[in-house]
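In: What follows is a protein structure lacking sequence information:
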């Protein structure tokens, strides 16, 4: 490949706009699906946790396959772009149906959600894996990948703010099942905007001839799993994804049952995402000075401090809880920028070493891990609710016992803080630097 360190602004924006789709789908099920199941359909917390977890667990198997398929796609538009449109449209349609369960027996309603969420997860795999694979092929510059990820994470943060803040408002404005149906359609429209913006916006991106890795999928997965820095980065990211998933699942419960006033869920979301919109470039600048690994550690520590402060939600003024969530948001921005910029570095080193590209397999494994973590988060949170004696209902308000309120609070705060600290045990051994990576994508 010819080195092309600087990408046109239009390509950066076009690529980053795909985060409108990924951010919407990555946010709304984690935020809204568990409360939909427990508080509207009346499904018990443990069963609801399984429904949220199982379809995304399927992606752990599917994502590497999607990566392998996109690696071997031959198309004048490039190996990745065709999948953005095909899978993106399917994702929007199935997502609109996810929250549109007709009135049936509780078991049939649960089956509806399970099947539609499985369809969403399948479509998402074939959109997200090629999308995440693109940066390693758009540029071979270590720093340009960080800049590209800065645009992506900034748009992702804006999307999370827009989708996460507006979804509860849309639901509550209408109320009940109809509120969830309207919210699902509105979010599906957002997904379509992201899909077509990314597809059209990258039409002038460099189209590079990439030689896919040789051997079977199993052989390539074995090689990817043996890459030590990638493995350490992946484990760190997956554990943190569990933490983020638990916090996301807890927002509606904390707002409704602990903070206890209308609009608290939207305020929590604004506090969480607002700092990310402002500070994502600052994290990228810090990473350029101290290195991506050190920046990642710093962001993780900031997130932990904010999460621990949020554990006072049952006794502290609401303003203190919101301030704690702002601090979580500051850390979260960095925890998205750095690993997403470090992933293509690890893939580029592999490409130099092997003489062929396995970026699709790398991103397939990465996306599978992220999906698993984000699915485990709500599942773990649902287990905490069950242990605390949380009472499900079919649309009516039920007073929760003190044990359930404690579970809601600790599952949102202390649990994610402990998981984030645990993840740093693997990150400390990550060793790739700019000298190891820059200019290595030479296939």
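Out: That came through fine. What you are looking at is a predicted structure, and each value in this text was computed from that prediction instead of being measured.
In: make it CA atoms for all contacts and neighbour counts henceforth
Out: OK.
In: what residues are up against residue 24?
Out: 159, 160, 163, 164, 187, 190, 191 (Cα atoms under 8 Å, 6 or more residues apart in numbering).
In: hold the first one in mind and look at this next one:
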């Protein structure tokens, strides 16, 4: 198979940039924004995030199935990316915009905005993930696509984690509206940047995804998802993804609290924590890819996440003045998150091939929808528990929480993060997705469809 054009490979990263900018801003700063800027309690923030992620978990399989069934001359996935662009920009801005609502109005406003944002996110992100499996069937090319995607994820996460903290004061002063106006303006900057990446992927992938023009099959309804779940490999991979990404949800929500209230850093320094995490992740990225090429994706996942779990537990130790240990753990721990991203996305594409062999249908959307469901269902639980834990510990915002609240933050950042990795490690250890396995699947598919068949052809 011919390698993908460079513009397509690098343009594919734009969709992940679009997700990472706002997903990181949401998971790392939204709870903090509600408690320390808007003045809402942590329970409201945790509830809004839980409701949104739970809705997202329900919506994702349906969107995946719809994109599988979509038939047009422009492909199956591209139209979804374009349709989501404007709603995604608007709702991303609203996440960090406070209209001065209080009481019941505020309690309704933020959950509704979160629901709308997750809807627009899902409409583009599930088809976007499925698009990656359709652009190439080559094992190494898919790992390369996953690596590019992860690189853009890290770069987008840098903007999402740092820009609101770095810009809200400057923009608030410039616009003469204070802190809340500054946060809204910083949210607009992130929203526009994210949407630009989404449009880049839509533009560069046009004409590259296979066009499927035959009528939709009745079997590609809701029962198709249940049929896919009969696959032991897919069930294990869903566990890998769900419990690999759950620690990122905990760490993302708690890191700023840990930096400010446990380490004693100012907000500006707290933004450097996220900067260090994401930049060091980019440095680890080629290492992860090289290891995956050598020992396989599932073994790479087990290796890196096992080390990550140990490192995360060590966050029980640092406090004010223990800067060297704290920064060392940040630098080393980011390798695990890179391994989760690269290996997880790469394995998903290979599982989609296996499911085509088993069911006789291309079903990337359904596979990615189920994967997104598994990730966000666990994320809903994780984020909700973080909000409940902070509320139970008596955290109510401000510059000086009591000892109980600081202890809760420390436990969440350490053991409360590491424990979520254990089920994923167990699942990955039982998966066999090697280069040889993939080659065998592709040979059998070629025998079924003919040696010149493309992905998506029947």
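Out: All right, it came through fine. Since the model is a prediction, treat every value here as computed from it, not as a measurement.
In: that older thread, now for the contacts of residue 24 of the first structure, which pair is the farthest apart?
Out: 164 and 191 (13.2 Å; Cα to Cα).
In: how about residue 392 of the second structure, what's its partner in the first structure?
Out: Using TM-score structural alignment, the partner of residue 392 of the second structure in the first structure is residue 387.
In: same deal with residue 10 of the second structure?
Out: Using TM-score structural alignment, the partner of residue 10 of the second structure in the first structure is residue 13.
In: Quick check: its match touching residue 150?
Out: No: between residue 13 of the first structure and residue 150 no contact is recorded; they are 10.3 Å apart, counting by Cα atoms under 8 Å.
In: neighbour count winner among these two?
Out: residue 150 (27 against 18; other Cα atoms under 10 Å).
In: C-terminal to the helix or strand encompassing the more buried one, what's the next element?
Out: Counting by DSSP states H and E, the element that carries residue 150 of the first structure is helix 142-174. Once the chain leaves helix 142-174 of the first structure, the next helix or strand it forms, by DSSP H and E, is helix 176-201.
In: List the buried residues in the helix or strand just after that next one.
Out: Next helix or strand after helix 176-201 of the first structure toward the C-terminus (DSSP H and E): helix 217-225. Residues of helix 217-225 of the first structure classed as buried: 217, 220, 221, 224, 225 (neighbour count, 16 or more other Cα atoms under 10 Å).
In: Quick check: closest non-adjacent residue to the aligned partner of the first one in the second structure.
Out: To tie it back to what came earlier, the one meant is residue 217 of the first structure. In the second structure, the residue paired with residue 217 of the first structure is residue 221, using TM-score structural alignment. Once flanking residues are discounted, residue 221 of the second structure sits nearest to residue 65: 6.8 Å by Cα to Cα, 6 or more residues apart in numbering.
In: List the contacts of the closest residue to residue 172 of the second structure other than its chain neighbours.
Out: Using Cα to Cα, 6+ apart and skipping residues adjacent in sequence, the residue nearest residue 172 of the second structure is residue 182, 3.6 Å away. Listed by Cα under 8 Å, 6+ apart, the contact set of residue 182 of the second structure reads 167, 168, 169, 170, 171, 172, 173, 175.
In: which among the residues you listed gets closest to residue 301 of the second structure?
Out: Distance to residue 301 of the second structure, by Cα to Cα, is smallest for residue 167 among these, at 35.9 Å.
In: right, and that closest one touches residue 186 too?
Out: Yes: Residue 167 of the second structure is within contact range of residue 186, at 5.9 Å (criterion: Cα under 8 Å).
In: Just want to know which of those two has more residues nearby.
Out: Between residue 167 of the second structure and residue 186, residue 186 has the larger neighbour count (other Cα under 10 Å), namely 25 against 17.
In: picking up where we left off before, please identify which of the contacts of residue 182 of the second structure is nearest to residue 334 of the second structure.
Out: So of these, ranked by how close each gets to residue 334 of the second structure (Cα to Cα), first place is residue 167, at 24.8 Å.
In: I appreciate the help and will end here.
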